[in-house]
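J.: missing the sequence, but the structure's below:
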């Protein structure tokens, strides 16, 4: 049994947008603790590691460790059919992903056999941790993507800077540290 329900679509849209920049197919892992995804781009330069705890969902049920693979562009097309305030519920049934949007839309999407292997986290020491709402992070990625295919993140004790440079120009987005939050 697996079912996860969000009160709106923003989280799904942000997560799928971030994943789609690296891979075309994704294997999510659902456990009693929540949903996670870890993947690397084909050139093994960029890594995305998402952990979505069960407490972030309006309703969450998972009675075992379940892996399910999807084509990100197909999943994203369905999620984009939702309004910002429509609840989204996903569940699994007979090798299909069931997606309920609001009170009257239901989609069934075929799952894929994943060829992805477990992606270990690299052992790189970091001295900074940045916590952002998914909507804000998605907006930053979109703002940088207008001029660049690459994102550079710099931090210090008071702020975090997100920048990109491309043929058409440059962008710099600065966020000040909020009181009692990591930068």
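T.: Arrived safely, thanks for sending. As the structure is a prediction and not an experimental result, all values here were calculated from the model. Residues are numbered from 1 along each chain as shown.

J.: can we go C-alpha only for contacts and neighbour counts from here?
T.: Noted.

J.: Give the buried residues for stretch 151-171.
T.: Neighbour counts using 16 or more other CA atoms under 10 Å place 155, 160, 162, 163, 164, 165, 171 of stretch 151-171 among the buried residues.

J.: and the helix or strand hosting residue 141, what other elements does it pack with?
T.: Assignment of secondary structure by DSSP states H and E places residue 141 within helix 134-145. In terms of contacts (3 or more CA pairs under 8 Å, 6 or more residues apart in numbering; DSSP states H and E), helix 134-145 is packed against helix 10-20, strand 159-166, strand 169-176.

J.: What angle do helix 10-20 and it make with each other?
T.: Per axes from the mean of the first three to the mean of the last three CA atoms, to 10 degrees, the angle that helix 134-145 makes with helix 10-20 is 40 degrees.

J.: Go through the buried residues of stretch 151-171 and name the one nearest residue 97.
T.: When the buried residues of stretch 151-171 are compared for distance to residue 97 (CA to CA), residue 162 wins out at 35.1 Å.

J.: residue contacts, that closest one?
T.: Neighbouring residues of residue 162 by CA atoms under 8 Å, 6 or more residues apart in numbering: 140, 144, 151, 152, 153, 154, 172, 173, 174.

J.: also this one, for the comparison:
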């Protein structure tokens, strides 16, 4: 038997909103420590990795490890029925072919029950090696979303370059639509309250190019977190993380474009 109730159900809705365009089908791996998801997009260029700690749910019950294969589109249809103040409970019996979703609003004494058919998905779970990155950037999520939007207007590629001077986001040199270049210095403050600054940890200068197509999907996770953590290393996939408070994190991995592209 598996049961997990999230009092702030809107978080789960935001998570699925952020990944459903990239991964239409996912395996939810449930263990006593929580819920995790690992899935690749159809082109096998990017990887979505989600971890939600068992302590974020009340109650959380997992009698034995279980894998729940679901359509993210179907799950999102159900979650969109929940209001911002509603709690969401996921429940599945052992050896079942469906998962139940309960949406509850205690103020209105209203409960909705949905059933989602499970899928038998053959998805390989990859090992993600620990990596010492050349540069780790912490940027307010709203600012990173704005940068991605601005660069995407002029190019289908974004170049991220980190030096001791700061970080620069720019269009690829081959663009014919025009060009854009945005530079942020370490310690830059992004709002009037003095909060949400830019932090850069630099081990080695690095300059890598990424597809704006995918970056546009990633920033859909902006509502989940005040900050975005961008980790870069030459010849390795970028790790783009959105911490979700004390609940867990959503992380995207994206391979850089090579020069021949």
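T.: Yep, it's here. These numbers were taken from a predicted model, which means no experiment stands behind them.

J.: Export the helices and strands packed on helix 134-145 of structure 1 as a markdown table, with columns for distance to residue 84 of structure 1.
T.: Formatted as a markdown table, those follow (distance: least, CA to CA, whole Å):
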| stretch | distance to residue 84 of structure 1 |
| --- | --- |
| helix 10-20 | 6 |
| strand 159-166 | 26 |
| strand 169-176 | 25 |
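
J.: Residue 52 of structure 1: which of these is closest?
T.: Judged by CA to CA, the one of these that comes nearest to residue 52 of structure 1 is helix 10-20, at 9.7 Å.

J.: Superposed on structure 2, what's the mean shift for the closest one?
T.: Average distance, helix 10-20 of structure 1 versus aligned residues of structure 2 after superposition (mean CA distance after the TM-score superposition for structure 1): 1.6 Å.

J.: And for residue 138 of structure 1, the neighbour number?
T.: Close neighbours of residue 138 of structure 1, defined as other CA atoms under 10 Å, add up to 20.

J.: Next, the contact list for the closest residue to it other than its chain neighbours, please.
T.: Leaving aside its sequence neighbours, residue 138 of structure 1 sits nearest to residue 14 (CA to CA, 6 or more residues apart in numbering; 5.4 Å). With contacts defined as CA under 8 Å, 6+ apart, residue 14 of structure 1 is in contact with 134, 135, 137, 138.

J.: can you do 10 Å?
T.: With CA atoms under 10 Å, 6 or more residues apart in numbering as the criterion, the residues that contact residue 14 of structure 1 are 20, 76, 133, 134, 135, 136, 137, 138, 139, 141.

J.: Pull out the buried residues from the residues you listed.
T.: Those of those that meet the buried threshold are 20, 76, 134, 138, 141, by 16+ other CA under 10 Å.

J.: how about JSON lines for those, with distance to residue 3 of structure 1 added?
T.: Output for those, formatted as JSON lines (distance: CA to CA, whole Å):
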{"residue": "20", "distance to residue 3 of structure 1": "23"}
{"residue": "76", "distance to residue 3 of structure 1": "18"}
{"residue": "134", "distance to residue 3 of structure 1": "21"}
{"residue": "138", "distance to residue 3 of structure 1": "25"}
{"residue": "141", "distance to residue 3 of structure 1": "29"}
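
J.: and the two most separated of these?
T.: Comparing all pairs in these by CA to CA, the longest separation belongs to 76 and 141, at 16.6 Å.

J.: What is the burial count for residue 128 of structure 2?
T.: Look at residue 128 of structure 2: counted by other CA under 10 Å, it has 8 neighbours.

J.: which residue lines up with it in structure 1?
T.: For residue 128 of structure 2, the aligned position in structure 1 is residue 121, judged by TM-score structural alignment.

J.: Tell me which residues are up against stretch 91-102 of structure 1.
T.: 1-9, 60-62, 66, 68-70, 75, 78-79, 81-83, 85-90, 105-113.

J.: If we use 7 Å, what do you get?
T.: If you take CA atoms under 7 Å, 6 or more residues apart in numbering as the criterion, stretch 91-102 of structure 1 is touched by 2-4, 82, 86-90, 106-111.

J.: Can you list which of those residues are found in strands?
T.: Applying DSSP state E to those, the entries found in strands are 2, 3, 4, 88, 89, 90, 106, 107, 108, 109, 110.

J.: Now for the fourth one: which residues touch it?
T.: This means residue 88 of structure 1. 5, 6, 7, 8, 9, 99, 100, 101, 102.

J.: Over to the third one?
T.: Taking CA under 7 Å, 6+ apart as the criterion, residue 4 of structure 1 is in contact with 57, 59, 60, 61, 89, 90, 91.

J.: how does it look with 8 Å?
T.: Residues 57, 58, 59, 60, 61, 89, 90, 91 are the ones in contact with residue 4 of structure 1 under the rule CA under 8 Å, 6+ apart.

J.: CSV please, covering the residues you listed and showing neighbour count and distance to residue 117 of structure 1.
T.: Below are these laid out as CSV (neighbours: other CA atoms under 10 Å; distance: CA to CA, whole Å):
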residue, neighbour count, distance to residue 117 of structure 1
57, 16, 27
58, 14, 30
59, 13, 29
60, 21, 26
61, 18, 25
89, 22, 27
90, 18, 24
91, 18, 23
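
J.: could you dump those residues to TSV with distance to residue 28 of structure 1?
T.: Formatted as TSV, the entries for these read as follows, by distance: CA to CA, whole Å:
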residue	distance to residue 28 of structure 1
57	16
58	19
59	18
60	15
61	15
89	15
90	12
91	12
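
J.: Pull the contacting residues for the closest residue in space to residue 161 of structure 1 that isn't next to it in sequence.
T.: Counting by CA to CA, 6+ apart, residue 174 is the residue found nearest to residue 161 of structure 1 once chain neighbours are left out, at 4.5 Å. By CA under 8 Å, 6+ apart, the residues touching residue 174 of structure 1 are 159, 160, 161, 162.

J.: Thank you, goodbye.
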